[in-house]
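1. Okay, predicted coordinates and the sequence, questions at the end:
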Amino acid sequence: MNPRSGGEYFTGYGVNEVNKAQLLMNLTIANQQRKETLWQIEQAIYRKAKAEIPDLDTLFMQPMAPTPVSAARAPVEVLVKGPSMKQVYHYARKVLQIAHTEAAGLHNPYLDTVYGVPQLEVDVDEPRAAAMGLTVQDVVGQVYYAINGGMTQTFFNPPPMDYHSRILIRYRKNQRRSLQDLRELQIAVPGGHTVPLSALARIRSIVGFDTIHTYNTLYAASVLGYYQQLGLKETTMNLLVPAKMQLSMPKGYSIGPAGLMGTMLQAFNQLNSGLKVALIAVFFLLVVQFRSFSTALVLMLAIPLEGLGSIGALWLRDMDWSPPVLWGMVILAGIVLSNSILMVDLMLHFRRRGADRDHAIVAASAQRLRPVLMTAIAAGIGMAPVAIWPPPATAQFQEIATAVIGGLITSTMMTLIAIPVAYSLMDDFVTFVSRFYLSDVWLPGRRGSEKTGDGD
């Protein structure tokens, strides 16, 4: 990216470690001011940084879409866990190498933890601290507040300032700069006197991890990345399968999918359970409203027809099924069902006024044609830019928009064609069953007894 072409960059953003740097870039609008895609720019930056920055251990770039649902972590995640953090990190580095060389469809893989951060380790001598009436927690707490500080309670400043404020209390800057300053830090002990920290703990300079993660009481490290050409499931398996085949881990260590993949599976299970309950509840509400099981079944036919269109649209565009797509279909189901209800309700209205069934179906379909088409066209036009030409801020909603448009096309066609046909067939079936139940097959002698009674 060339900043002169309209892009911007900022450095020194949120950096709080001595061996880490962060850069925030604001790219120009795609398809208008630049030809490169986000992933092409990412790959070019990665190659150039690896070639020109010496001793670069980890480099990852994270898209930050200006939307409320911008993810804090990359969607593709493979988790390595075990009882030793160093061994977990060792295997995670091997998985990262596989991600760079063998995982098709995976972009910008990186580890969520980095080893090599300079640290100061304070190992408290528990017997010596106990002899002075202190616990490990007491010592660590005093060290923390002396170095990092603690805020006082809020107090009110008198006029002319007239505002509430708090004070950060800690050692002065020149008293907390070096390892020697830490050794000479004074620890208060019961009795009113103090001792240096070096008398209660062993302090040494080490190299450690910037972040230590745990998963079910085990140490964990994740290899993360982004998917573009392939879907989430396929990209995750392209990394997970070769990693499992090539790594021979001892007992207690394991590797498996995590992150959005696990969340997606959990969300599917929860949504499936909720949808079953919701569909049953909607069905019985329709039964109560129309006082007919057959009419409720005809109306519910619109929902699976909508699903066929959504699945077909995703298949044609080679997109993946995901929980957000299912949420979009749930929203669309309300539109589809309301159109069907309005059409069938108008059919019943005409029949109550004395019209025969076929005339009621034709008249209701003709009157509801324009509202149904206007609803579908308005929703489709609103979703089309996101589905076909998504700007960077809405690219993650492309699958949802595609599924909604596909569902709108099929559900609209089926509302105008399949619902009237289904209503006619169902009415024929109900009429046939009613005649069958009232025939001599089920009520033998009924018609004869009625004739005999009339003759008498």
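-> That came through, no problem. Residues are numbered from 1 along each chain as shown.

2. From now on I want contacts and neighbour counts done on CA atoms only, so please keep to that.
-> Will do.

3. Contact partners for the residue nearest to residue 24 when sequence neighbours are not counted?
-> Sequence neighbours aside, residue 10 is the residue nearest to residue 24 in space, at 5.2 Å (criterion: CA to CA, 6 or more residues apart in numbering). Applying CA atoms under 8 Å, 6 or more residues apart in numbering to residue 10 gives the contacts 23-25.

4. Which secondary structure state is assigned to residue 343?
-> helix (DSSP: H, G, I helix; E, B strand; the rest coil).

5. what about residue 50, how many residues close to it?
-> Residue 50 is flanked by 14 other residues according to other CA atoms under 10 Å.

6. now do residue 314
-> Residue 314: 20 surrounding residues under other CA under 10 Å.

7. Kindly report the same for residue 102.
-> By the measure other CA under 10 Å, the count of residues near residue 102 is 14.

8. can I assume it is in contact with residue 237?
-> No. The pair residue 102 / residue 237 is not scored as a contact, 11.2 Å apart, by CA atoms under 8 Å.

9. So which residues of the stretch 201-350 of the chain form helices?
-> 232-246, 260-290, 293-300, 302-316, 323-352 (DSSP state H, counting those that start in this stretch).

10. Residue 174 is nearest to which of these?
-> Of all the helices of the stretch 201-350 of the chain, helix 260-290 sits nearest to residue 174, with 45.9 Å by CA to CA.

11. Next up, the contacts around residue 398.
-> Contacts of residue 398 by CA under 8 Å, 6+ apart are 386-388, 390.

12. Among the residues you listed, find me the one that's closest to residue 369.
-> Nearest member of the contacts of residue 398 to residue 369, counting by CA to CA, is residue 387, at 25.6 Å.

13. Okay, one more to line up with it:
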Amino acid sequence: MEAREKIRALMPVKAGVNLRMAAGRGHYGSTGIEIELSGEEASVLELMSQQIADRLGRLPMIREVDTSLESGDQEVRVAVQRERTLAAGLSSQAVASTVSSALSSRAVSHFKTDDREVDLIMQYREEDRETLDQLKNVPVFGAEAALPLGALADFSFVEGPRSIEREDHQMRVQITAEATDRRASYGAMGAVEAVMSEMPMPPGYSWSFGRWNRYMRQDQDSGFYSLLFALPLVYMVLAALFESFTQPFTIMFSVPFALIGVALVMHLTGQPWETMTIIGLIVLLGIVVNNAIVLINHINFLRKEGLGRDDAIRLGGQHRLRPILITAITTILGMVPMVAPFLFPQWFGPVEGRAATWAPIGLVIIGGLTTSTFLTLMIIPTIYSLIDDASSFMRRVLRSA
């Protein structure tokens, strides 16, 4: 993204010239957005693509909207006048052959050598075919005399055919755009989807996101499903470990504490919620509960030794403060090499290749573990007391019933 902005700053600004850079795609964290329109009539697709491009251009997080409808090249059309040609004793084919021979780059013959075959191309010299007047003066040889091409044909400048792709026997037009930054890329896809849902589609016409956008959305959805599956799995393991249905809830409060740090570090570094971020959350989910497990397990041990609940909480916090801090600090320091080039490119060089891919995982773990460690030490004992009181109250209610 930084390279794109630097290139854009270096480009000259000229009146009447619009600069568009190709949409980035094909990698995680890309800001490129691609929409595919498909249907039967090219004219309808052209009209729809222009309307959609106009609407997308009004979105604040979208820029550089473009379509795959390329304007045809400027061409010179030679229209042979049959009456003049027949009067001169020539045919339209003879005139067309003369033009082709003068300008075509097709091989007229081949020259064979010992190891290869060389094409022989015969055409006018470059300096003899640079202007339209020179083309009009090309002689067309007939039975009696040679006539200039301009006397047998009319010339006009026209726009060549536009390029439209086909897929599954239907015409397809692509609309590409760029998000203003990586953090806005996923929000931009939602805004684009809202615009497209309001766009009426004629019968037989449809739209979809481009291939790489679809892949990114599928990966994101799969990551969220994995995260939702990991939460109850962690709870079941904790319930089996503590032989309780209530104490795992106390430990699971470490997860929202970690999300505070994740959201903060993602905001400060300008990172989007992409696939690698979700993978980092899944890894973080298994790490942040360790501190609460160590603390709650020791408190339970002290209570079994005969200490009261409040005394066990105070003493357990004192006993486990140093191990929890040492464990968290060593884990965070182990993540530093992964994120150092991302945070300090002026010292370690720009982030490239796999480093840019894996850096979000390290950022998530560092941010989430930092806040979770301190909040676990300060707030989890209070939550432990509240849940223990609620459990005692429910047991008394059940006994009285």
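-> Good, I have the coordinates. Fair warning: this is a prediction, and the values are worked out from it, not measured in the lab.

14. excluding its backbone neighbours, what's nearest residue 225 of the first structure?
-> residue 109 (4.2 Å).

15. ChimeraX command for the buried members of the contacts of residue 10 of the first structure?
-> Typed into ChimeraX, the line below selects the buried ones among these, using 16 or more other CA atoms under 10 Å:
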select :24
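
16. among the contacts of residue 10 of the first structure, which are in strands?
-> 23-25 (DSSP state E).

17. What is the nearest of those to residue 172 of the first structure?
-> So of these, ranked by how close each gets to residue 172 of the first structure (CA to CA), first place is residue 23, at 30.9 Å.

18. now residue 63 of the first structure: how far from residue 229 of the first structure?
-> Look at residue 63 of the first structure and residue 229 of the first structure: by CA to CA, to the nearest Å, they are 16 Å apart.

19. Please identify which of the two sits among more neighbours.
-> Between residue 63 of the first structure and residue 229, counted using other CA under 10 Å, residue 63 has the larger neighbour count: 17 against 12.

20. How about the secondary structure of the more buried one?
-> Look at residue 63 of the first structure: counting by three-state DSSP, its state is coil.

21. How about residue 293 of the second structure, nearest residue that isn't a chain neighbour?
-> Per CA to CA, 6+ apart, closest to residue 293 of the second structure is residue 251, 6.5 Å.

22. residue in the first structure matching the one you found?
-> Residue 251 of the second structure maps onto residue 299 of the first structure when the alignment is built from TM-score structural alignment.

23. pretty sure its match is touching residue 420, no?
-> No. Using CA under 8 Å as the test, residue 299 of the first structure is too far from residue 420 to be in contact (10.2 Å).

24. so what sits against both of these two?
-> Joint contacts of residue 299 of the first structure and residue 420 (CA under 8 Å, 6+ apart) are residue 344.

25. follow-up on the earlier one: is the residue nearest to residue 225 of the first structure in a helix, a strand, or coil?
-> Applying three-state DSSP: residue 109 of the first structure is strand.

26. so what's it up against?
-> Residue 109 of the first structure neighbours (CA under 8 Å, 6+ apart): 60, 96, 99-100, 223-226.

27. re the thing from before, export the helices of the stretch 201-350 of the first structure to a markdown table and tack on distance to residue 77 of the first structure?
-> Rendered in a markdown table, the data for these read as follows (distance: least, CA to CA, whole Å):
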| stretch | distance to residue 77 of the first structure |
| --- | --- |
| helix 232-246 | 7 |
| helix 260-290 | 7 |
| helix 293-300 | 39 |
| helix 302-316 | 24 |
| helix 323-352 | 17 |
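
28. Those helices: which one's closest to residue 72 of the first structure?
-> Using CA to CA, those put helix 260-290 closest to residue 72 of the first structure, at 11.2 Å.

29. and the closest one, what other elements does it pack with?
-> strand 76-82, helix 232-246, helix 293-300, helix 323-352 (3 or more CA pairs under 8 Å, 6 or more residues apart in numbering; DSSP states H and E).

30. Tell me the helices and strands packed up against the second one.
-> Counting contacts by 3+ CA pairs under 8 Å, 6+ apart, the secondary-structure elements packed against helix 232-246 of the first structure are strand 76-82, helix 85-101, strand 254-259, helix 260-290.

31. Scan the second structure for its longest helix.
-> helix 354-400 (DSSP state H).

32. mind checking what residue 356 of the first structure lines up with in the second structure?
-> Using TM-score structural alignment, residue 356 of the first structure sits opposite residue 308 in the second structure.

33. so how far is residue 300 of the second structure from that match?
-> Separation of residue 308 of the second structure from residue 300 of the second structure (CA to CA): 10 Å.

34. still on that earlier bit, pretty sure the residue nearest to residue 293 of the second structure is touching residue 295, no?
-> No. Residue 251 of the second structure is beyond contact range of residue 295, at 9.3 Å (criterion: CA under 8 Å).

35. end to end, how far does stretch 148-157 of the second structure reach?
-> Start-to-end, stretch 148-157 of the second structure (CA to CA) is 19 Å.

36. Please work out which residues of the first structure line up with that stretch.
-> Counting by TM-score structural alignment, stretch 148-157 of the second structure has no counterpart in the first structure.

37. sorry, back to before: doesn't the residue nearest to residue 24 of the first structure lie inside a strand?
-> Yes. Under three-state DSSP, residue 10 of the first structure falls within a strand.
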